[in-house]
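*Asks:* task: produce atomic coordinates for the following.
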Amino acid sequence: MTDPSPSDVALELERLRATVETGFAKVDGSLALLVQRSDQTDARLADHEQRLDALEHARWPLQNVLALVAVAGLALPLWQLAHA
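*Replies:* Here you go, the predicted model:
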């Protein structure tokens, strides 16, 4: 078995370095994509929270109105019975 020459070792190290750099570039790209998707998901979640809060806020007056109508619906027959 012969010892590899320094130029062969340097060539293999350069190939290995290029392979590692390519791998890191792919990983960096994938991580950047994941961060972008995470940011988009956070933005959509915040939008949904705002819309849900708006719906919940709009719902409360409706319940109050329905309660007043129910009370008026009960009070009207009682008033009619009292004055009949």
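
*Asks:* when you work out contacts or count neighbours from here on, use the C-alpha atoms and nothing else.
*Replies:* Will do.

*Asks:* can you give me the helices in the protein?
*Replies:* Counting by DSSP state H, the chain has helices at residues 6-82.

*Asks:* what about residue 58, neighbour count?
*Replies:* Neighbour count for residue 58, taken as other Cα atoms under 10 Å: 11.

*Asks:* now do residue 55
*Replies:* Residue crowding around residue 55 was assessed by other Cα under 10 Å; the count is 11.

*Asks:* and what of residue 59?
*Replies:* Other residues near residue 59 come to 11 when the count uses other Cα under 10 Å.

*Asks:* residue 41 now?
*Replies:* By other Cα under 10 Å, the residues close to residue 41 number 12.

*Asks:* how close does it get to residue 35?
*Replies:* For residue 41, the distance to residue 35 (Cα to Cα, to the nearest Å) stands at 10 Å.

*Asks:* next, the second sequence, to be compared with the first:
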Amino acid sequence: MTQPEGIAVELERLRGITEAGFARLDGRLEVVLQRTNRTEEDVRRLREEHDQDLAVLRAEVEALKRGRWPLPALGALTGLGGLVAAVLALFLN
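*Replies:* Okay, here's the model as predicted:
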């Protein structure tokens, strides 16, 4: 084998190794791309679920706010009732 033929054979061997490496890299990149797409879809779905849950919680909090007792008004009425009872007790005795 002459020197140029040896170089050609070695270059062909390197070309095969390079092609095999690129094929392996391409396969790995496809896997990464699939995982990335799946992750993006999962994140999008989780955001939608989160937004829905948040909307439900906000609606529940608003319903609780509307349904709560007017505690300051009840406190004022109770105090007024106590004052009236004390004044009546003072004058009736």
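
*Asks:* give me the residue at the spatial middle of structure 1.
*Replies:* residue 41 (3.1 Å; Cα atoms, centre = their mean).

*Asks:* counterpart of that one in structure 2?
*Replies:* Taking TM-score structural alignment, the alignment pairs residue 41 of structure 1 with residue 39 from structure 2.

*Asks:* now residue 22 of structure 1
*Replies:* Aligned against structure 2 - with TM-score structural alignment as the criterion - residue 22 of structure 1 pairs with residue 20.

*Asks:* how near is that match to residue 13 of structure 2?
*Replies:* 11 Å.

*Asks:* same question, residue 90 of structure 2
*Replies:* Residue 90 of structure 2 sits 114 Å away from residue 13 of structure 2, going by Cα to Cα.

*Asks:* more crowded one of those two?
*Replies:* For residue 90 of structure 2 versus residue 13, neighbours defined as other Cα under 10 Å are more numerous around residue 13 (12 against 9).

*Asks:* tell me the contacts of the more buried one?
*Replies:* Under the criterion of Cα atoms under 8 Å, 6 or more residues apart in numbering, the contact list for residue 13 of structure 2 is empty.

*Asks:* same check, this time on the one 5 residues further on
*Replies:* Residue 18 of structure 2 makes contact with no residue, according to Cα under 8 Å, 6+ apart.

*Asks:* would you check how far apart it and residue 25 of structure 2 are?
*Replies:* As judged by Cα to Cα, residue 18 of structure 2 and residue 25 of structure 2 stand 10 Å apart.
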